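Asker: One predicted model, sequence on top.
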Amino acid sequence: MNTMSLLPLPKVPMAPVTSPNIPKGSEWGYQIKWDGVRTLARLDGNGGVELFSKRVEPRNTTFPEIVDLLSPLRVGPCILDGEIVYFDGTRPNFQRSRLGVQKRSGNDDLLFVMFDMLNDNGEDLRSFPFRDRYSRLAAKFPEKSPRLFVTDLFDDGQSLWEWLIEREWEGLISKRLDSPYSEGKGHKDWFKKRKEVRIVADVVGVKLRDGLVSSLVLQYENKYIGHVSGLDNASKKLLLQFMHDHPGDCPFPSLSQGMKKSDVVWLAVHFPCRVTALEFTDTGLLRQPKLLGFGAGGGEV
């Protein structure tokens, strides 16, 4: 019988819920939030490796270097939960790790950081408390190699958060130590707190409502990232004149149905604005963006 078939996968991995707070108490443990590509790895114990995305889609051809990294392991059949990460020497760099989504030659700079284990030698661990799953994972991989290791578990969330923010890392995950492995976000056991996103985006369009300026359509790294409001009346008046003076074309190859139905005036002349947000969503959009000001620095709105 195929060993892999004895190791059932979740429909979706367990996902942390965004929260502005770090829960406190002895029932909580804390881990670094590695900024990379969420990945499940199923090993048959004899060199067979299957990688899956957070949508549980096959990813062996996307990350052949991670398959090569895991194939020599002889730790028995198991399912590992972790993150494929590009470490730039200072911090994990998500934009670089996303290159793995595109077809390219192997990159031996990618790491696989493990934080949970769903199955160990055919034993389904998902109903076990997180502390037990983590202990078994740490015992299975006691050594930290440069490209393959189990991330640490801390008992002081606030100190870890301060360490991460000082070094401009992404954030932390708080995990209830007695929690089972629950699929998706239908739980109150894992929470993520991210540092605030601050970027300089390009304004490429003006969104109208009832003929009046409503919000700014944003582009970042040549991609649509959403729109931001928060304009005062003086700014709206200036933008109304600016869009009439500089009408242009949509810079994006495709738009969502919602954007297609929106009343947008595209601009021939783009200009920068400073924006903050809670995070980038899985689809690449800013979550709860706020306008800080125009230009790369200086005057606030």
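Answerer: Alright, I've got the coordinates.

Asker: Please count neighbours and contacts with C-alpha atoms only from this point.
Answerer: Will do.

Asker: Let me know the helix or strand that residue 160 is in.
Answerer: Assigned by DSSP states H and E, residue 160 belongs to helix 157-166.

Asker: before we move on, what about residue 134?
Answerer: Assigned by DSSP H and E, residue 134 belongs to helix 130-140.

Asker: buried stuff in the following helix or strand past that helix?
Answerer: For helix 130-140, the following helix or strand on the C-terminal side (DSSP H and E) is strand 148-150. Using 16 or more other Cα atoms under 10 Å as the test for burial, strand 148-150 gives 148, 149, 150.

Asker: Next, the angle from the one helix or strand residue 172 maps to to helix 130-140.
Answerer: Under the criterion of DSSP H and E, residue 172 resides in strand 171-176. In terms of direction (axes from the mean of the first three to the mean of the last three Cα atoms, to 10 degrees), strand 171-176 departs from helix 130-140 by 120 degrees.

Asker: Which elements pack onto the helix holding residue 160?
Answerer: Here helix 157-166 touches strand 28-32, strand 171-176, going by 3 or more Cα pairs under 8 Å, 6 or more residues apart in numbering; DSSP states H and E.

Asker: Residues contacting the following helix or strand past the shortest one, please?
Answerer: To tie it back to what came earlier, the one meant is strand 28-32. For strand 28-32, the following helix or strand on the C-terminal side (DSSP H and E) is strand 37-43. Contacts with strand 37-43, where a contact means Cα atoms under 8 Å, 6 or more residues apart in numbering, come from 4, 7, 13, 49-54, 56, 76-85, 94, 97-98.

Asker: ok, second structure coming up, stack it against the first:
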Amino acid sequence: MAPSAPRPAGLPVLRPMLATPGPLPVDGAEPRWAYEVKWDGVRCVVSVPGDGGVRLVTRRGNDVTAVYPELAGLGDRLRGRPAVLDGEIVVLDERGRPDFGLLQQRMGVADPRRAARLMHEYPVHLVLFDLLHLDGRSLLDASYEERRAALSGLDLDAAEWSVPGCVAGHGQEVWETTRANGLEGVVAKVLSSPYLPGVRSADWRKTKHVVTLDVVIGGWSEGRGGIAGLPGSVLAGLDGPEGLRYVGSVGSGLSDLERRDLARYFEVLTRDRSPFTERVGVAAAHWVEPRLIAEVGYSGWTTAGRLRHPTWHRLRPDLTRLD
């Protein structure tokens, strides 16, 4: 982790407000809500003391100022305007979409020379979507609508950072647009809502686009604690020209009953060698004959060809893979 930058004098230390997972607001409630893109990156609170400095702190409280040197210029941009802002650090792919796999190339790099080199290979972009403190005045009790207006008034659009627009009402149109453009989802926010640091509030609602896929189970890894001895996750693959290609480990969403059922199937299908065409970097993996098909949900693909945010949906007994 990069060394901490000095805490900006006179600015409050705030944790980001969090959204509650849920469906889009129903049509009748839409006038109360504004809609933003859900960005697939690293959330951070940005403190700018007004003297040309800047400090970036993640949701976990880690100071990452030195990790992203291309964002230092925001301090000069807001010189004389001390502020605390809320945003997300992303790396955009060639189509302008956030790619978490690319962002991972930048995360945790503390060495200044390496950070400077990676800055040119994987430049980050800071998406700013809220303003918590400005010119010595707290905006926490101001409405979301008022805070967004004040943020837009700072005129912060640049190559390294921007303030994307939000749309009041018209949630379904925003939903369809984000899906068509391959974005992660939508965040809906009540126009009158205050900013509640560190609180997961129902006034902010996040809804992801989830795509499902049928995958082949080629192995499993053991769970821990109360599920020791049972599958903690399954190792998934897809058929390709050269055989079964590994696409990731899926454990989220498995119930205890499903783990026990899978354990019985795996006992019959056990094999000594991996069925995948490439090395699978999972410690103490158990291999099975690639016969079972499962439906999983995912939000996209990493640059390494792995499923992004995979979740277990169900076993597909109606489908069986035959070699």
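Answerer: Nice, I can see it. Predicted, not measured: the structure shown is a model, and the values here were computed from it.

Asker: Quantify their similarity with the TM-score.
Answerer: In this superposition the chains share a TM-score of 0.76, using TM-score structural alignment, normalised by the length of the first structure; 278 aligned residues with a Cα RMSD of 3.9 Å.

Asker: Quick one: closest of the helices and strands packed on helix 157-166 of the first structure to residue 266 of the first structure.
Answerer: strand 171-176 (35.4 Å; Cα to Cα).

Asker: now the angle between helix 157-166 and that closest one, please.
Answerer: Using the same axes, to 10 degrees: strand 171-176 of the first structure against helix 157-166 is 160 degrees.

Asker: what does the helix holding residue 160 of the first structure correspond to over in the second structure?
Answerer: The aligned range for helix 157-166 of the first structure in the second structure is 171-180, by TM-score structural alignment.

Asker: superposed on the first structure, where does the matching stretch end up, distance-wise?
Answerer: Compared with the first structure after fitting, stretch 171-180 of the second structure has a mean deviation of 0.7 Å; criterion: mean Cα distance after the TM-score superposition for the first structure.

Asker: Hmm, residue 131 and residue 138 of the second structure touching each other?
Answerer: No - Residue 138 of the second structure is beyond contact range of residue 131, at 9.2 Å (criterion: Cα atoms under 8 Å).

Asker: Compare these two (neighbour count), which wins?
Answerer: A direct count of neighbours by other Cα atoms under 10 Å for residue 138 of the second structure and residue 131 places residue 131 higher, at 27 against 15.

Asker: What's the match for the more buried one in the first structure?
Answerer: Residue pairing (TM-score structural alignment): residue 131 of the second structure is matched to residue 117 of the first structure.

Asker: Other residues contacting the helix or strand harbouring that match?
Answerer: With elements delineated by DSSP H and E, residue 117 of the first structure resides in strand 110-120, which encompasses its position. For strand 110-120 of the first structure, the external contacting residues (Cα under 8 Å, 6+ apart) are 7, 34, 65-66, 76-87, 97, 124-126, 130, 133-134, 136-137, 146-151, 181.

Asker: need the next SSE after that strand, C-terminal direction.
Answerer: Later in the chain than strand 110-120 of the first structure, the nearest helix or strand by DSSP H and E is strand 123-124.

Asker: what does that following strand contact?
Answerer: 7, 118.

Asker: before we move on, back to that, ok, average deviation of the strand holding residue 172 of the first structure from the second structure?
Answerer: For strand 171-176 of the first structure, the mean deviation from the second structure after alignment is 0.4 Å (mean Cα distance after the TM-score superposition for the first structure).
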